[in-house]
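Chemist: below are the sequence and a predicted model; questions follow.
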Amino acid sequence: MTAPAVAAPGPGRLARAAAAVATVAVVLVLLYPLLWILASSLRSAGEAATGLSLWPREFTWSNYTAGWSGVNGVGFGAFFRNSTVVAAGAVVGNVVTCLLAAFAFARLRFPLRRFWYAVVIGTLLLPQHVLMVPQYMLFRELGWLNTALPLIVPKLLATDSFFIFLIVQFLRSLPENYDEYARTDGASPLQLFRHVILPLSRPAITATAILTFIWTWNDFFPQLVYLPMVEDSTAPSGLHQYAIAGGLSAPGPMFAMCVLSLLPVLLFFVAFQRLLTSTSTTSGRMAAHLPRPRARR
């Protein structure tokens, strides 16, 4: 009696296994710097700058209390509070103004609409550092230096053309039969925006809020330029102030504050990622079942 032959794995199964191995390898490579920072935040002063191991020989939890004390009497709690104010203002400004601007470009009809939309998209080609000098001179004349106004007020004027483009593309993917239905019933553009566009735009709003918060929280250069004083520093510029004040000689506390600076971004993304997924599914079902407008008589 012969043993049953074992079928050799097919090329499809081998390809899936290779893809899984490659994915795991890429994930490990991407996670290694984060894990190394976490491990370095728990190393002693003598061990912090040696080796690439992910396991400290001695867990030094006092690095977190030492780093939280901050720079020149200003604790990292103040830096986190300043970052929260700037990020919250940027999120509110971008969500409100970019959504209104995108609604105008995607749903309203006015002269030179395509031209002005092209101008807005064209600003994406301008490097941030090219605009920094004239913006700095303008804010200096307004007396806004050493305040959070240069980081918040521009967001209230729909200056982030990327999010205008993002929301316009989302609104164009929605069928226009609800617009026609609302206009047939005599709805004004403001009523159309409030009762039709706004409820369907939750996925775009969520994506705008998530990206704005992450980019603003991590935005180092403008915060360093407009908020040079230690007491006004945000988390990224506060880390810079800590490093130049001697933090490089004791990197453990500095790495500990790096870990704490990453936590708000990670928590914000994890908290709102589910909302983004659920609203995308819900709005897709709503758009697929929108009733057709009533025929005009």
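Modeler: Thanks, I have it.

Chemist: make it CA atoms for all contacts and neighbour counts henceforth
Modeler: Noted.

Chemist: how about the nearest residue to D219, chain neighbours excluded?
Modeler: Spatial nearest neighbour of D219, chain neighbours left out: P236 (7.4 Å); criterion: C-alpha to C-alpha, 6 or more residues apart in numbering.

Chemist: state whether that neighbour is indeed within a helix.
Modeler: Yes: counting by DSSP: H, G, I helix; E, B strand; the rest coil, P236 falls inside a helix.

Chemist: spit out the contact partners of it.
Modeler: Contact partners of P236, counting by C-alpha atoms under 8 Å, 6 or more residues apart in numbering, are W217, N218, D219, F220, S261.

Chemist: in which helix or strand would I find the last one?
Modeler: When elements are assigned from DSSP states H and E, S261 belongs to helix 251-288.

Chemist: please point out which parts of that helix sit buried.
Modeler: Of all the residues in helix 251-288, those buried under the rule 16 or more other C-alpha atoms under 10 Å are 251-262, 264-265, 269, 275-276, 279-280, 283, 287.

Chemist: repeat for stretch 146-154
Modeler: By 16+ other C-alpha under 10 Å, the buried positions in stretch 146-154 come out as N146, T147, A148, L149, P150, L151, I152.

Chemist: now, those residues that are in helices?
Modeler: By the criterion of DSSP state H, membership of the buried residues of stretch 146-154 in helices covers L149, P150, L151, I152.

Chemist: the second one against Y226, yeah?
Modeler: Yes: under the criterion of C-alpha atoms under 8 Å, P150 lies in contact with Y226, with a separation of 7.0 Å.

Chemist: thinking again about what came up before, any chance of the ones in helices among the buried residues of stretch 146-154 in JSON lines with distance to L200 as columns?
Modeler: Formatted as JSON lines, those follow (distance: C-alpha to C-alpha, whole Å):
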{"residue": "L149", "distance to L200": "31"}
{"residue": "P150", "distance to L200": "32"}
{"residue": "L151", "distance to L200": "29"}
{"residue": "I152", "distance to L200": "27"}
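
Chemist: from the residues you listed, which single one is nearest A101?
Modeler: A101 has its nearest neighbour among these in I152, at 17.5 Å by C-alpha to C-alpha.

Chemist: my guess is the closest one contacts A90. True?
Modeler: Yes: judged on C-alpha under 8 Å, I152 makes contact with A90 at a distance of 5.4 Å.

Chemist: against that first model, consider the following:
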Amino acid sequence: MRKKAIAGKTIYHILVMGIGIIMLYPLFWMFMSSFKETSTIFTTAGNLIPKKVVFENYANGWKGFAGVSFSTFFKNSLFIAVVGTIGTLASSACVAYAFARCKFRGKKILFAAMLASMMLPGQILMVPQYLWYQKLGWVGSFAPLIVPFFFAIQGFFIYLMVNFIEGIPTELDEAAKIDGCSYYGIFGRIILPLMSPALITGGIFSFMWRWDDFMSALLYINDAVKYPASLALKLFCDPGASSDYGAVFAMSTLSIIPIVIIFLVFQKYLVDGIATSGLKG
């Protein structure tokens, strides 16, 4: 039985390692290609290790285009991702607390509408949203990429936090009410500190989605100075001429560093947040 258990664990780890290598291979290929000469990237695609290491790709890529360096693009992405994430967490936490703890008319209907909104493809909303933002005069600015997230427009985060709050014992709310806490006091002093795993999990997903958001930037941003990194990377390649793919891969490698850092720092909270375990003994 012991030999079978060891053999089973060995096979399991080999399979997991194989799947992990397959998933990481494209990223590793991109990273190694960023040190190759542009003319040899696709002709030697099967060779991961470059014959000649070229560091100029990073310098050339950092220069950007249209007189705007990639430092500006990264700053724009960081601003959009951070502010949008703050708005998402703040608004979603408030709405989730109302659904999980407060009693009001139409609660079930609103919750069902929120769940239904999660099933709508984003493409359906593109045209009406664009027309709305155009009338507000937001097209060409960061407003369409930031302001809507302060109004809890993403049902995923609300649903995640509702499940987490429902896992917190209601006895804590009752004890706080006895001590004179209002709904706002219970939310700020009891619920909010306990739901930190859900907030961190939502923050990771929100930051990642805002950082990688290409379509929204393509629709609403029309000035190169305001381009985020996701849009700049696409426009860095000129389909009508030869593109510096070495520089593109170099900037693509740099663009994933913030996501990797955030994941490594906060990965221990992911399981707690997604499992919605609530208060633990």
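Modeler: Now that the structure is in, tell me what you want to look at. Predicted model only: the values in this text are computed from it and were never measured.

Chemist: circling back to that earlier point, closest to A49 of structure 1 among the contacts of P236 of structure 1?
Modeler: The nearest member of these to A49 of structure 1, counting by C-alpha to C-alpha, is S261 at 20.5 Å.

Chemist: look up how far R105 of structure 2 lies from the counterpart of that closest one in structure 2.
Modeler: Alignment note (TM-score structural alignment): S261 of structure 1 maps to S255 of structure 2. According to C-alpha to C-alpha, to the nearest Å, S255 of structure 2 and R105 of structure 2 sit 46 Å apart.

Chemist: next one: Q129 of structure 2
Modeler: Relative to R105 of structure 2, Q129 of structure 2 is positioned 29 Å away (C-alpha to C-alpha).

Chemist: those two: which has the busier surroundings?
Modeler: Comparing Q129 of structure 2 with R105 by other C-alpha atoms under 10 Å, the one with more neighbours is Q129, at 12 against 7.

Chemist: which SSE is that one in?
Modeler: Per DSSP H and E: helix 122-136 holds Q129 of structure 2.

Chemist: same check on P111 of structure 1?
Modeler: Taking DSSP H and E as the definition, P111 of structure 1 sits outside all helices and strands.

Chemist: so what corresponds to it in structure 2?
Modeler: Under the alignment (TM-score structural alignment), P111 of structure 1 maps onto R105 of structure 2.

Chemist: and what of L126 of structure 1?
Modeler: Residue pairing (TM-score structural alignment): L126 of structure 1 is matched to L120 of structure 2.

Chemist: now do the SS call for that match.
Modeler: Strictly by three-state DSSP, L120 of structure 2 counts as coil.

Chemist: aligned to L198 of structure 1, what sits in structure 2?
Modeler: Taking TM-score structural alignment, L198 of structure 1 has L192 as its aligned residue in structure 2.

Chemist: part of a helix, is that match?
Modeler: Yes: L192 of structure 2 forms part of a helix when assessed by three-state DSSP.

Chemist: leaving out the residues flanking it, which one is nearest to the alignment partner in structure 1 of F214 of structure 2?
Modeler: Using TM-score structural alignment as the criterion, F214 of structure 2 maps onto F220 of structure 1. Distances taken as C-alpha to C-alpha, 6+ apart put P236 closest to F220 of structure 1, at 5.6 Å, once the chain neighbours are dropped.

Chemist: counterpart of that neighbour over in structure 2?
Modeler: Counting by TM-score structural alignment, P236 of structure 1 corresponds to S230 in structure 2.

Chemist: from A224 of structure 2, how far out is its match?
Modeler: According to C-alpha to C-alpha, S230 of structure 2 and A224 of structure 2 sit 12 Å apart.

Chemist: how about A232 of structure 2?
Modeler: Distance from A232 of structure 2 to A224 of structure 2, counting by C-alpha to C-alpha: 8 Å.

Chemist: what's the answer for L145 of structure 2, then?
Modeler: 16 Å.

Chemist: now the residue nearest the centre of structure 2: closest residue in space that isn't a chain neighbour?
Modeler: By C-alpha atoms, centre = their mean, structure 2 has its centre lying nearest to M208, at 1.7 Å. Of all residues not flanking M208 of structure 2 in the chain, I259 sits nearest, at 6.4 Å (C-alpha to C-alpha, 6+ apart).

Chemist: I'd assumed R210 was in contact with that neighbour.
Modeler: No: at 10.8 Å, I259 of structure 2 does not count as touching R210 under the criterion of C-alpha under 8 Å.

Chemist: hey, what's in contact with both of those two?
Modeler: By C-alpha under 8 Å, 6+ apart, no residue touches both I259 of structure 2 and R210.

Chemist: how about the counterpart of Y183 of structure 2 in structure 1, what does it touch?
Modeler: Using TM-score structural alignment, the equivalent of Y183 of structure 2 in structure 1 is P189. By C-alpha under 8 Å, 6+ apart, P189 of structure 1 lies in contact with L108.

Chemist: at 10 Å what do you get?
Modeler: Neighbouring residues of P189 of structure 1 by C-alpha atoms under 10 Å, 6 or more residues apart in numbering: F103, A104, R107, L108, D179, A182, R183.
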